[in-house]
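Engineer: No letters, just coordinates:
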């Protein structure tokens, strides 16, 4: 029996927006094992200059990431889509163990199988140091509240 992760391709604008929000919610959980289940067992990633293959490597990668990127909060926004691909832009805020805050900006290209599992993820990301007073994401850890502004609303 195969796994299914709705919404599944072919994507419409509404289903692509839903897929992006579900991905954002998953990453904001900061639970590597749960997040890994959105990806196929043999999913291939490029994240910055790091290459990851398969769920176990995804779990290891995300564990390292969230041990380093503290108080992580993410917003994703749909950029473009077709029947089985989605492009997003995103920004997330976090601080390191010295208390230095960052806003990390990036773009991702995603490809999905027929079951809605992501088979490929290509991410390009840049980190900008920010003052704590310049943070824009102040919701409690976890899912971004429905009424919270998105990237475009925040001018990002």
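Structural biologist: Noted; the coordinates are in hand. Computed from a predicted structure; not experimentally measured.

Engineer: For the rest of this, base every contact and every neighbour count on C-alpha atoms.
Structural biologist: Fine.

Engineer: Name the residues that touch the helix or strand where residue 52 lies?
Structural biologist: Element membership for residue 52 (DSSP states H and E) is strand 50-53. Residues from elsewhere that reach strand 50-53, judged by C-alpha atoms under 8 Å, 6 or more residues apart in numbering: 42, 43, 44, 45, 46, 58, 61.

Engineer: Take this one as well and set it beside the first:
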């Protein structure tokens, strides 16, 4: 099955889960290859362009966000665009290793070859306790029930 546009419901959902799995590797050199060489990003208040800036950004991100676990869900799609809702949890190495969860939305625009050429992300971090964590060690992030109040 091709994961290049134009997307169907099946291929858009598969593309989202492939992105989720790739980001969960926390390997910036590998993750950047899913984007075009001149990919444009807005990640919260950061504006990036190209593989070098993406890799540097992700390296710094995962130096800060330890024990990172991410889940993405398809929100909407068109021929070459996908919108996702996501949640991830991490320990903040810049804040006494406190557990945090980020809630957010992304919109993605794809090139014809299936690599992402534009990514915009908005997210908010919330401090959580150990007991409030969803994505504990060994859990399948796709199997965790996330209630409607968190959607």
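Structural biologist: That came through, no problem. Owing to the predicted nature of the structure, the values given are computational and were not obtained by experimental measurement.

Engineer: what's the TM-score for these two chains?
Structural biologist: Overlay of the two chains. TM-score (TM-score structural alignment, normalised by the length of structure 2): 0.92; 145 aligned residues with a C-alpha RMSD of 1.3 Å.

Engineer: Where in structure 2 does the strand holding residue 52 of structure 1 fall?
Structural biologist: Strand 50-53 of structure 1 lines up with residues 46-49 of structure 2 when matched by TM-score structural alignment.

Engineer: That stretch: average distance to aligned residues in structure 1?
Structural biologist: Following the fit onto structure 1, the mean deviation recorded for stretch 46-49 of structure 2 is 0.4 Å by mean C-alpha distance after the TM-score superposition for structure 1.

Engineer: Show me what counts as buried in stretch 136-151 of structure 2.
Structural biologist: Residues of stretch 136-151 of structure 2 classed as buried by neighbour count (16 or more other C-alpha atoms under 10 Å): residue 141.

Engineer: before we move on, what about stretch 47-58 of structure 2?
Structural biologist: Using 16+ other C-alpha under 10 Å as the test for burial, stretch 47-58 of structure 2 gives 48, 49, 50, 51, 53, 54, 55, 57, 58.

Engineer: Mind telling me what element the fifth one is part of?
Structural biologist: By that I understand residue 53 of structure 2. Going by DSSP H and E, residue 53 of structure 2 is in helix 50-64.

Engineer: counting contacts, what elements does that helix pack onto?
Structural biologist: Secondary-structure packing of helix 50-64 of structure 2 (3 or more C-alpha pairs under 8 Å, 6 or more residues apart in numbering; DSSP states H and E): helix 28-31, strand 35-43.

Engineer: Now render the ones you listed as TSV, adding mean neighbour count and distance to residue 62 of structure 2.
Structural biologist: Listed next are those as TSV, based on neighbours: other C-alpha atoms under 10 Å; distance: least, C-alpha to C-alpha, whole Å:
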stretch	mean neighbour count	distance to residue 62 of structure 2
helix 28-31	17	9
strand 35-43	18	14
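
Engineer: which stretch among those comes nearest residue 82 of structure 2?
Structural biologist: Among these, the nearest to residue 82 of structure 2 by C-alpha to C-alpha is strand 35-43 (14.1 Å).

Engineer: and the closest one, what does it pack onto?
Structural biologist: Going by 3+ C-alpha pairs under 8 Å, 6+ apart, strand 35-43 of structure 2 lies up against strand 46-49, helix 50-64, strand 116-127.
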